[in-house]
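Engineer: Starting from these lines, generate the structure:
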Amino acid sequence: MDALKSLSRLSVRQLAQQALNFCLIVSSALMIWKGLSVVTNSESPIVVVLSESMEPAFARGDLLFLTLPSTPVTIGDICVFKIQDKPIPIVHRVLEIHAAQNGSQYMLTKGDNNPTNDRALYNPGQMWIRQEDVVGKVQGFLPHVGMVTILLNDHPQLKVVLLGVLALFVLFSREE
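Structural biologist: Just a heads-up that it's a prediction; the model follows:
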């Protein structure tokens, strides 16, 4: 109740300032993301491991940092790739590479913790991952930092609560 009283005491100018502060925070986060995308040359410079398929190299919830270098992918590289018409990218190791005469690469991948290669995960009739499907190569990771993302995806109501708390925090914080 005290929060509503303090909110009603704010002038229109103060409310507008708080709303602008909130927009500044959101736009700053988006600019940082886009800046990382430009620097790393990857549409998704940071991803979270969602399964145990790459254990012991990466565990569920690890935060991976990606780049898309101009050099070709090599056998043993851990890559993140997207399969056409599937929304979630996959993090697996390159097992085989075939180079076409035009210079493009075709890769076969496998999760370190999986018994077989990834052909069962590819689209029907697809035997290889194309170079264009690679989102990035793993350059580093932070263990278990991505568990927050997994929790927010598993429990969507937590997203609403978190955004509400952040919005209230911005609204009620006063700059002296």
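Engineer: use CA for all of it now, contacts and neighbours both
Structural biologist: Fine.
Engineer: which helix is the longest one in the chain?
Structural biologist: When the chain is parsed with DSSP state H, its longest helix is helix 12-40.
Engineer: After that helix, heading C-terminal, what element do we hit next?
Structural biologist: strand 46-48 (DSSP states H and E).
Engineer: Ends of stretch 88-107, what's the gap?
Structural biologist: Terminal residues of stretch 88-107 lie 18 Å apart, using CA to CA, to the nearest Å.
Engineer: buried stuff in the longest helix of the chain?
Structural biologist: Neighbour-count burial for helix 12-40 flags 15, 17-18, 22, 34, 36-37, 40 (criterion: 16 or more other CA atoms under 10 Å).
Engineer: can the residues you listed go into JSON lines with extra columns for distance to Asp85?
Structural biologist: Formatted as JSON lines, the buried residues of helix 12-40 follow (distance: CA to CA, whole Å):
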{"residue": "Leu15", "distance to Asp85": "44"}
{"residue": "Gln17", "distance to Asp85": "43"}
{"residue": "Gln18", "distance to Asp85": "41"}
{"residue": "Phe22", "distance to Asp85": "35"}
{"residue": "Lys34", "distance to Asp85": "24"}
{"residue": "Leu36", "distance to Asp85": "25"}
{"residue": "Ser37", "distance to Asp85": "22"}
{"residue": "Thr40", "distance to Asp85": "24"}
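Engineer: Let me see the ranges of the helices in the protein.
Structural biologist: Ranges of helices in the chain, per DSSP H, are 2-8, 12-40, 147-154, 156-172.
Engineer: for Ser76, what are its contacts?
Structural biologist: One correction, residue 76 is Gly, not Ser. By CA atoms under 8 Å, 6 or more residues apart in numbering, the residues touching Gly76 are 93-95.
Engineer: how close does the residue most central in space within the chain sit to Leu64?
Structural biologist: By CA atoms, centre = their mean, the chain has its centre lying nearest to Val47, at 3.1 Å. Counting by CA to CA, the gap from Val47 to Leu64 is 5 Å.
Engineer: what does Cys23 give?
Structural biologist: Where Leu64 is concerned, Cys23 sits at a distance of 27 Å (CA to CA).
Engineer: Could you also give me the structure for this second sequence? I'd like to compare it with the first:
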Amino acid sequence: MEIISELGRMNKRQLLLQGLNLGMIITSALMIWKSMILGTGSESPVVVVLSGSMEPGFYRGDILFLYQPKRPVQTGDIIVFNTDGREIPIVHRIIKVHQRAHNSSSLDILTKGDNNWGDDRSLYPKGQLWLNPGHIMGVVVGYLPHIGRVTIIMNDYPMFKYALIAILGVFVLTSKE
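Structural biologist: Sure thing, here's the model as predicted:
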């Protein structure tokens, strides 16, 4: 109730300024994100590792930076891909690239997690044995270890996410200039 009384004491100009500040923060974040998309050529230039399938190279919570290279992908590249019917992209290594004889521009790609026993064919849609370049969101070019753990905590514990949003909202509304 203290927050509501604090809002009641603020004049309309202060409330408008707080709203504009919040709008500028959101707009700046969106502009940075769109600039990263343009600069990297990747639809998602930053992703968080959500599983342990790439250990010991990448651990849960590592943030990966992606780039869409001009060259074709190669065996050994670590890629982030998404297939039809999957909501969450997968980070795995390319273990085989096959160029079709009848179509020199078409590539078949097979992936595997470094910490997995077998290839990823069981993760592909039923009847699909290979990925194609259209499935690839980007090639990993760098990472920050463990920074993305907050994302994992928010996914695993939704109440934490709502509490964090509420705390940030209170902070923005009650901060004074």
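Engineer: For Asn132 of structure 2, see how far away the residue nearest to Val47 of structure 2 when sequence neighbours are not counted is.
Structural biologist: Leaving out its chain neighbours, the residue that sits closest to Val47 of structure 2 by CA to CA, 6 or more residues apart in numbering is Leu64, at 5.3 Å. Using CA to CA, one obtains 21 Å as the distance from Leu64 of structure 2 to Asn132 of structure 2.
Engineer: ditto for Leu107 of structure 2
Structural biologist: From Leu107 of structure 2 over to Asn132 of structure 2 the distance is 6 Å, taken as CA to CA.
Engineer: More neighbours: which of those two?
Structural biologist: Set Leu107 of structure 2 next to Asn132 and count neighbours by other CA atoms under 10 Å: Leu107 wins out with 19 against 15.
Engineer: Spatially, what comes nearest to the more buried one if we skip its sequence neighbours?
Structural biologist: Gln99 (4.7 Å).
Engineer: And for the counterpart of the one you found in structure 1, the neighbour number?
Structural biologist: Matched to structure 1 by TM-score structural alignment, Gln99 of structure 2 sits across from Ala99. For Ala99 of structure 1, the neighbour count with other CA under 10 Å is 11.
Engineer: How many neighbouring residues does Ser104 of structure 2 have?
Structural biologist: The local packing of Ser104 of structure 2 (other CA under 10 Å) involves 8 other residues.
Engineer: and what of Arg60 of structure 2?
Structural biologist: Close neighbours of Arg60 of structure 2, defined as other CA under 10 Å, add up to 19.
Engineer: Isn't it up against Leu144?
Structural biologist: No: counting by CA atoms under 8 Å, Arg60 of structure 2 stays clear of Leu144, with 11.3 Å between them.
Engineer: Can you give me the end-to-end span of stretch 49-64 of structure 1?
Structural biologist: 7 Å.
Engineer: what's in contact with that stretch?
Structural biologist: In contact with stretch 49-64 of structure 1 (CA under 8 Å, 6+ apart) are residues 46-48, 91-92, 111-114, 138-150.
Engineer: Just the buried residues of these.
Structural biologist: Buried among the contacts of stretch 49-64 of structure 1 (16+ other CA under 10 Å): 46-48, 91-92, 111-112, 138, 141, 143, 146-147, 149.
Engineer: which two in those are spaced the farthest apart?
Structural biologist: Asp112 and Thr149 (22.9 Å; CA to CA).
Engineer: Against Ser51 of structure 2, how distant is the counterpart of Lys110 of structure 1 in structure 2?
Structural biologist: Residue pairing (TM-score structural alignment): Lys110 of structure 1 is matched to Lys112 of structure 2. Noted for Lys112 of structure 2: a distance of 13 Å to Ser51 of structure 2, by CA to CA.
Engineer: Same drill for those two, tell me which one is more crowded.
Structural biologist: Neighbour tally, Lys112 of structure 2 and Ser51, criterion other CA under 10 Å: the higher count belongs to Lys112, 21 against 15.
Engineer: Touching, that one and Tyr124? I think so.
Structural biologist: No: using CA under 8 Å, Lys112 of structure 2 is not in contact with Tyr124, being 11.3 Å away.
Engineer: what's the spacing between the match of Lys110 of structure 1 and Val73 of structure 2?
Structural biologist: With distances taken as CA to CA, Lys112 of structure 2 is found 15 Å from Val73 of structure 2.
Engineer: so how many other residues sit close to Ala57 of structure 1?
Structural biologist: The burial count assigned to Ala57 of structure 1 is 12, neighbours taken as other CA under 10 Å.
Engineer: ditto for Thr71 of structure 1
Structural biologist: Neighbours of Thr71 of structure 1 (other CA under 10 Å): 6.
Engineer: aligned partner of it in structure 2?
Structural biologist: When structure 2 is aligned by TM-score structural alignment, the residue opposite Thr71 of structure 1 is Arg71.
Engineer: Cheers, nothing more for now.
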